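J.: quick one: sequence and predicted model below, then my questions.
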Amino acid sequence: MDFNDTPEEAAYRARARAWLEANAPGADPRGGEAAFLAAAKAWQARKADAGYACVTWPKDWGGQGEAPIMGVIFAEEEARLPTPGDPFSIGLGMCVPTVMTVGDAAAKRRFGGPAIRGEEIWCQLFSEPGAGSDVAAARTRAVRGADGDWTVNGQKVWTTGAQFSDFGIVVCRTDPDAPKHKGLTMFWVDMKAPGIEVRPIHQMSGGSGFNEVFFTDVRVPDSQRLGAVDDGWRVSLVTLMNERLAVGVSRGPGWPAFLEAARAIPAADGRMALADPAIRDKLADWYVQAEGLRHIRNRTLTALSRGQTPGPESSIGKAVAATQTQNLASEAVEMLDQYGVIDDPDLAPRQGAFQAWFLSSPGLRIAGGTDEILRNIIAERVLGLPGDVRVDKDVAFKDIPTGR
C-alpha cells in the first residue's frame, strides 16, 4: 500500500487544486430546488469546459480518458471547498456509464455529452415495495408487443431525484417463467413519457429526496433496451457495483466535528463535554474506525493508481461508515442536550448538521445495499465463507411465494 502520490498524480493534484481554488463558486444558494439545480448545472458545465467533468470516461464517451486515480484525486480536492450539491452523481456514476457500455450507438451519441455538461439528470429505477435489497425480485413487467416494442406496468420506490430527472434506467420482469435472475431486462426511459407518475416521499428529516414512481401502460421502444432480452441482471451488476462504491464513503459529520462540539458544549457539572470519560471513549472508538476506513480506502486508491480493479473490500467501508455515522449523530444530539432541540439551522451547532444526520443516517444502512447484504458479500467474497442458502435460485419466478 502506497500512501503517496506518484509524480504524475502530484502534478495533476496541484493543477486541479489551483483550478478549483480559482473557480469554486461556493455552496448551494438559498432559494429551494430550482436555485439548487441551477447552481449545480452551472458548476457542472464549468467543470466540463475546463476538462474536469468525468475525467475518467473514455474520450469517445466525451471524457478525458484519465486513469481512475485521477478522478479520485479531483474528487478529493473538490471536497475541500464549498461547491453546489451534486444531482448528477447517480447519472454520471451509475446510469449513463451503463448506457454507454451496453446501449446502442444512437444512445451513446445522444446522452454522453449532455450528461457530462449537466444538461440532463438521470435516476435509477431498481427498488420496489417487494424488491429492495433483492433487486432480482422485481415485479414491474415489460411485455413485448407484435411491433417489437414494450409496455411497462408496475411501481418503483425510493428513487432518488426522480422528481427532477429527465431520464432513468429501469429493470423490468420480461420472463416470469425463468428463475428470477434470468428473466429481467433493462431499459432507459424518458421520465416525462406518458404513463410515468412521480410521487415524492416526505421523509422524517423534512426532505423529499426519494420518490415512488408508477408505470401505467408506458410505451418503451425496443431501441431503448440496454443489453439483451432477459439479460438485465448482468447489466444491472454494472450499476450496482458503482452504486455501492459511491455510497461507501460517509458524507456525514465525522468524529472531528463531534470533537469540535464536545470542546464547546458545557456538561451538567459546568465542564466542557469533552471532559466526560464516556465521550472520550466514544471518540477513541470512532477515531480507530475512521483510521481503519482510511486504510481500506488507501487500498482502493493504490489499486486504482496501479490500474487494477478494486476488490469487494469496498463493502467493508460502506458497512462500517453507515453505522458509524448513525451512532455519531445519535450521540451528538444527546450530548448537545438543550442545544440539540434548536430547530433553526442558523442557531444550531454546525448549522444543524448533527440533527439532519440523526434523522437521515438510518437510510445509509439501507441505500446501496443493506447491512445484511454487505455482510454476506464480505463473508463470501472477502473471507471465503460458504455462500448463503438460496432456495429460490432455480425456481421459476412465477412460482416463488410472495408472502401475501
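T.: Structure's in. What do you need? All figures in this text were calculated on a predicted structure; none of them were measured in a lab. Residues are numbered from 1 along each chain as shown.

J.: okay, CA-based contacts and neighbour counts for the rest of this
T.: Noted.

J.: what helix or strand is F215 on?
T.: Element membership of F215, judged by DSSP states H and E, is strand 211-220.

J.: putting a second one here so we can go through both:
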Amino acid sequence: MDFDDTPQEAAFRSEVRSWIAANAPKHLEEQLKRAGFASSGIESEDPMAASKAWQKKKADAGWACLHWPKEYGGRAATPIERVIFGQEEGVYGALSGPFIIGHGMCGPTVMAWASEEHKRRLLPPLASGEEIWCQLFSEPAGGSDLAGLRTKAVKADDGSGDWIISGSKVWTSGAQHSQWGLLITRTDPDVPKHKGLTMFFLRMDSPGVDVRPIKQANGQSGFNEVFFEDVRIPDSQRLGAVGQGWEVSLTTLMNERLSIGSGMSTGFPELFQFCMDAEIDGRPAVDDASVRSRLAQYAVRQTGLKYTGMRAITALSKGQTPGPENSIGKLVAGATMQDLAMFALDLQGQAGVVWDESSPMNARFQAMLMRSPATRIEGGSDEILRNIIGERVLGLPGDIRVDKNVPFKDIPTSGRSQA
C-alpha cells in the first residue's frame, strides 16, 4: 500500500481544502461532531434544509458526485479524488446523509441502465440534492432473499403499455423524504425467481403509493413501509429489459455494499475517550486491566478496518475496482459497533439505562446500541456478507439452492401459491 499522495493528488487535496475552508457551514461544526448513528447532530435548524443547502453549494461549485460525468452533475474526477474530497470534507460529510442512497446506489444504476434522456433529466437534480431517491427492494416475506420478492408488475389491459404495480416493500430508508424510488418487481412467476424480475423507477407521489414510517427502537423513523395499490408506471420508466431485473439490481447492490461499508463508524474513538474520563472505584476506567484488554481488542479491529479501507483506496488510486472484499468492512464494523456499545453501557452501570442530556457523552452509546442492530441487516445481513466473503473472496463452495430451477409460483410457502 502507498499512503502518500502523488503530486497531482496533493494539488487536488490543496484545492479541496481551500474551498471547504472558505465555504463550509462552520456554524454547524460543533453540532456535526456529534453526528452519527442515524442522527445528523443538528439541533439549531432544520437538518434536511441544512443538508440540502450544503449539497447545493457543492453542486454549484462542481464538488457534487465528483466521479460522475459533468453532463450528469459531476466533475469527471477520478475515484481517488472522490476519496480525497471525503477526507477533507470531514465532519461536514455528515450532511450528506439524506443523499447516500441516491448518490451511492440509485444514481449509478440509473447511469448504467436508463436512456440518455432520463439520465440528463434525473441525475443532475439528484447530484445537487434537489431530489432525493430511495431504494424499494426489501419485502416483508423476503428476508434477505431479494429474489423471493412478491410485488407484482403486470401490463395494463388498456393497450397503453403501462405497468400496474401491487404489493409492498419494507425497511425503505428515507422514503418519506424521497421524490423518486428505484423499484424491483416480479413480472413473471412462471420462471425461476431470479429470471422473472423487472426494475423500474417511479415518482413517490404517484397515485396509489402509501409511505408509512416505522417507529424504531431509538425513537426515530428512518425506515418505512411502502405500499403499492394499482400504481401505474409508464414502460419508459423500465430499467433494462423485462426479466432483466436481477442483473440490474446487482449494479445497485454492488454499490450499496461499498457505500455503506466504507463510511461506517465503530465508535472506538468515543469509547477510548470515555474510558479515559470515566472512573471505576475512584480510578480512571482505563487503569483497569480488563478494560484495557477490551480496548486492545477493539483497537485491533479498528486498525484492521482502517488498513483494509486503505487497500481499497490504494486500488482506486491505481485505477482498479475494489472487489467483494469490501463486504468485510461492513461485517466487522457492524458487529463491533453493537458489542462496543454494550460494553460502554456496562461500564456506566445504572446510568446506562438513562437516555437524556445527563447521560455520559450525551447518550451517544445508548443511541449506538439502539441503532446497531439495523447496521447488521441493512445493505446485506451478516449472514449474506459471510456468504459473499466465503464464496467470492475465499473461493469456498456456494450454498445448495434447491429452488434454483423451480418456477417461482411452484416454490412452497405456507401452502400458498406465488402466482
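T.: Ah, there it is. Not measured: the values here are computed from a predicted model.

J.: have a look at how far, on average, the strand holding F215 of structure 1 is from structure 2.
T.: Taken over the aligned residues, the distance from strand 211-220 of structure 1 to structure 2 averages 0.2 Å (mean Cα distance after the TM-score superposition for structure 1).

J.: that strand maps to which residues in structure 2?
T.: Aligned using TM-score structural alignment, strand 211-220 of structure 1 spans residues 224-233 in structure 2.

J.: what comes up buried for that stretch?
T.: For stretch 224-233 of structure 2, burial by neighbour count (16 or more other Cα atoms under 10 Å) applies to N224, E225, V226, F227, F228, D230, V231, R232, I233.

J.: do the same with stretch 46-59 of structure 2
T.: For stretch 46-59 of structure 2, by 16+ other Cα under 10 Å, it's P47, A50, S51, K52, A53, W54, Q55, K56, K57, K58, A59.

J.: repeat for stretch 80-97 of structure 2
T.: With the criterion 16+ other Cα under 10 Å, stretch 80-97 of structure 2 contains buried residues 80-85, 88-89, 91-96.

J.: residue in structure 2 matching D230 of structure 1?
T.: In structure 2, D230 of structure 1 lands on G243 (TM-score structural alignment).

J.: next, the residue nearest to R219 of structure 1 when sequence neighbours are not counted: secondary structure please.
T.: Counting by Cα to Cα, 6 or more residues apart in numbering, R219 of structure 1 lies nearest to T151, which is 4.8 Å off, once chain neighbours are set aside. The local conformation at T151 of structure 1, judged by DSSP: H, G, I helix; E, B strand; the rest coil, is strand.

J.: contacting residues around T151 of structure 1?
T.: Contacts for T151 of structure 1 (Cα atoms under 8 Å, 6 or more residues apart in numbering) come out as R141, A142, V143, R144, G145, D217, V218, R219, V220.

J.: just checking, the match of D230 of structure 1 touches K193?
T.: No - between G243 of structure 2 and K193 there is no contact under Cα atoms under 8 Å: 10.0 Å.

J.: find the centremost residue of structure 2, please.
T.: The centroid of structure 2 falls nearest to I260 when counting by Cα atoms, centre = their mean (4.2 Å).

J.: for the alignment partner in structure 1 of it, which non-adjacent residue is closest in space?
T.: Under the alignment (TM-score structural alignment), I260 of structure 2 maps onto V247 of structure 1. Among residues not flanking V247 of structure 1 along the chain, G368 sits closest, at 6.1 Å (Cα to Cα, 6+ apart).
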